[in-house]
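Visitor: Sequence and predicted structure are below.
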Amino acid sequence: MPMLVAIAALILGLDLVTKILAVRHIEPGDPISVIGDVVTLTLVRNPGAAFSMATGMTWVLTLVAIAVVIGVIKIGRTLRSPWWALGLGLVLGGALGNLIDRIFRAPGPLQGHVVDFVSVGWWPVFNVADSAIVCGAILLVALTLFGFEPDGTRDAKAAGE
């Protein structure tokens, strides 16, 4: 659990700091070029989920994020695997980062818009929290597929043995 909490805290801190800097230094509609037109910093307020889906259901997304946080904390209390702690820490930190936006940013509690600011090619604009959630989820799926259990054991059947 300590590793999970440390990773989640690191991701949450990075997410909060980068969002504060993005809001302070990036003008909406005036992207900052990092690598030509391929990588830019573009300030977007996203009321929806990834890829701006479910934009009219911000309060539902807030409740889902709360459920994810509770679920990760519950699972985290029984962890024995550092890889699972890494994956769940990434997901928890990211979920908390976007949840804070949904609770404290305009237009109001449970309906706040998430600050996104990294634009890479044709990919939708995202933030540190989004990246952490995706990377954590990919790691957790890989661990599951290869038979690594949260308790540190390995399922021989899933591992192909």
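Guide: Arrived safely, thanks for sending.
Visitor: For the rest of this, base every contact and every neighbour count on C-alpha atoms.
Guide: OK.
Visitor: helices or strands up against the strand or helix carrying Leu92?
Guide: Element membership for Leu92 (DSSP states H and E) is helix 82-104. Helix 82-104 sits against helix 2-25, helix 58-76, strand 114-120, helix 128-145, with contacts defined as 3 or more Cα pairs under 8 Å, 6 or more residues apart in numbering; DSSP states H and E.
Visitor: Dump those to JSON lines, plus distance to Arg102.
Guide: Formatted as JSON lines, the helices and strands packed on helix 82-104 follow (distance: least, Cα to Cα, whole Å):
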{"stretch": "helix 2-25", "distance to Arg102": "13"}
{"stretch": "helix 58-76", "distance to Arg102": "6"}
{"stretch": "strand 114-120", "distance to Arg102": "6"}
{"stretch": "helix 128-145", "distance to Arg102": "13"}
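Visitor: Am I right that Gly94 is in contact with Ile11?
Guide: Yes: here Gly94 lies in contact with Ile11, judged by Cα atoms under 8 Å, at a distance of 6.5 Å.
Visitor: got any residues that touch both of these two?
Guide: Common neighbours of Gly94 and Ile11, using Cα atoms under 8 Å, 6 or more residues apart in numbering, are 128-129, 132.
Visitor: Looking at these, state which has the most neighbours.
Guide: Highest neighbour count within the shared contacts of Gly94 and Ile11: Ala129, with 29 neighbours (other Cα atoms under 10 Å).
Visitor: ok, structure two:
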Amino acid sequence: MSAVTPRIPIYKDFVLLQLAFLIFLIDQFSKFVIRDQLQFRESFPREGFFRFTHTHNTGSAFGIFQDQNTALIFVSIIGIAILALIYRSQVVPTGLLRLSLGLQIGGAAGNLLDRLLIQHVTDFVDIGTWPVFNVADASIITGLVILGYIFLVAEPVDNEGSGLNGGYGWCPVCDGQMLTVTGGWRCTICGVRERVVGELLTGDRLVEELTGDQKL
């Protein structure tokens, strides 16, 4: 068994995809409710610091780059591809990175669908003098802040590890995520287990034995 954890494509990370899909659903549902309940430029309540105001945005987040819908469609697609490449560059993506990418991909997909179907993005969160925005915008910005923290502030994680110290990030059978359990690791998808059974004579690494219903 290889001591280096194999990279896994982003479409097999079900936790990240579930987060992205959840953000996408919340964004689309909230926009549907606003379009159904409020006329264009109508606010609820009519006055106040925090309101829901139905607006159309042909630009990017928070109203910048107006009337660039077609260009922003391509930018959104390229942005999602870049996020996938960032994920791919990590042998074992950290939970914080997966959170960041899930938020951004879900938000980008939500706004992208708007641009494709209705040629503008529905915004509705109206707070004081801040530009009106939506769930997707907030999700993207939050994800970017987390991503900036990961690359600029957080200490780098050695995710090339294996064996007892690093474990296996992904299942060697189905590429599912491996979770640490007593005495080894267990796949969250197929349930296959790896456990530590001994040391080589050199003492510098551990030998893992695959146990369970499936074997390599």
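Guide: Cool, got the structure. This structure is a prediction, so every number in the text was calculated from the model and none was measured.
Visitor: hmm, back to that, looking at Gly94 and Ile11 of structure 1, which has the bigger crowd around it?
Guide: Using other Cα under 10 Å, the more surrounded residue of Gly94 of structure 1 and Ile11 is Gly94, with 31 against 26.
Visitor: how about the nearest residue to that one, chain neighbours excluded?
Guide: Ala129 (3.7 Å; Cα to Cα, 6 or more residues apart in numbering).
Visitor: quick one, what contacts the one you found?
Guide: By Cα under 8 Å, 6+ apart, Ala129 of structure 1 lies in contact with 11-12, 15, 93-95, 97-98.
Visitor: Alignment lookup: it to structure 2.
Guide: By TM-score structural alignment, Ala129 of structure 1 lines up with Ala136 in structure 2.
Visitor: and the gap between its match and Phe21 of structure 2?
Guide: With distances taken as Cα to Cα, to the nearest Å, Ala136 of structure 2 is found 12 Å from Phe21 of structure 2.
Visitor: Mind listing the shared neighbours of these two?
Guide: Gly106.
Visitor: which one of the helices and strands packed on helix 82-104 of structure 1 lies closest to Thr40 of structure 1?
Guide: Ranking these by proximity to Thr40 of structure 1 (Cα to Cα) places strand 114-120 first, at 5.2 Å.
Visitor: Can you report how many residues neighbour the counterpart of Leu16 of structure 1 in structure 2?
Guide: Superposed on structure 2 with TM-score structural alignment, Leu16 of structure 1 falls opposite Gln28. By other Cα under 10 Å, the residues close to Gln28 of structure 2 number 22.
Visitor: How about Gln28 of structure 2, nearest residue that isn't a chain neighbour?
Guide: In this structure, Gln28 of structure 2 finds its nearest non-sequential neighbour in Gly110, 6.3 Å apart by Cα to Cα, 6+ apart.
Visitor: returning to what we had before: matching residues in structure 2 for the helix holding Leu92 of structure 1?
Guide: So helix 82-104 of structure 1 sits over residues 95-117 in structure 2, by TM-score structural alignment.
Visitor: once aligned to structure 1, how far is the matching stretch on average?
Guide: With mean Cα distance after the TM-score superposition for structure 1, stretch 95-117 of structure 2 departs from structure 1 by a mean of 0.4 Å once superposed.
Visitor: from the chain's centre, how far out does that stretch sit?
Guide: 7 Å (Cα atoms, centre = their mean, to the nearest Å).
Visitor: ok, and for it, which residues are buried?
Guide: Of all the residues in stretch 95-117 of structure 2, those buried under the rule 16 or more other Cα atoms under 10 Å are 97-115.
Visitor: try stretch 140-148 of structure 1
Guide: By neighbour count with 16+ other Cα under 10 Å, stretch 140-148 of structure 1 contains the buried residues 140, 143-144, 146-148.
Visitor: got it, and stretch 7-20 of structure 1?
Guide: Neighbour counts using 16+ other Cα under 10 Å place 7-9, 11-16, 18-19 of stretch 7-20 of structure 1 among the buried residues.
Visitor: Could you do stretch 78-98 of structure 2 as well?
Guide: Neighbour counts over stretch 78-98 of structure 2 (16+ other Cα under 10 Å) mark 79-80, 83-84, 87, 91-93, 97-98 as buried.
Visitor: and if you look at stretch 42-55 of structure 1?
Guide: By neighbour count on 16+ other Cα under 10 Å, the buried set for stretch 42-55 of structure 1 is 42-49.
Visitor: what's that stretch aligned against in structure 2?
Guide: Going by TM-score structural alignment, stretch 42-55 of structure 1 sits over residues 53-66 in structure 2.
Visitor: Now do the matching stretch: everything it contacts.
Guide: Taking Cα under 8 Å, 6+ apart as the rule, stretch 53-66 of structure 2 contacts 34-35, 38-44, 67-69, 72, 115, 119-126, 131-133, 137.
Visitor: now with 6 Å?
Guide: Stretch 53-66 of structure 2 has contacts (Cα atoms under 6 Å, 6 or more residues apart in numbering) with 40-43, 67-69, 120-124, 126, 131, 133, 137.
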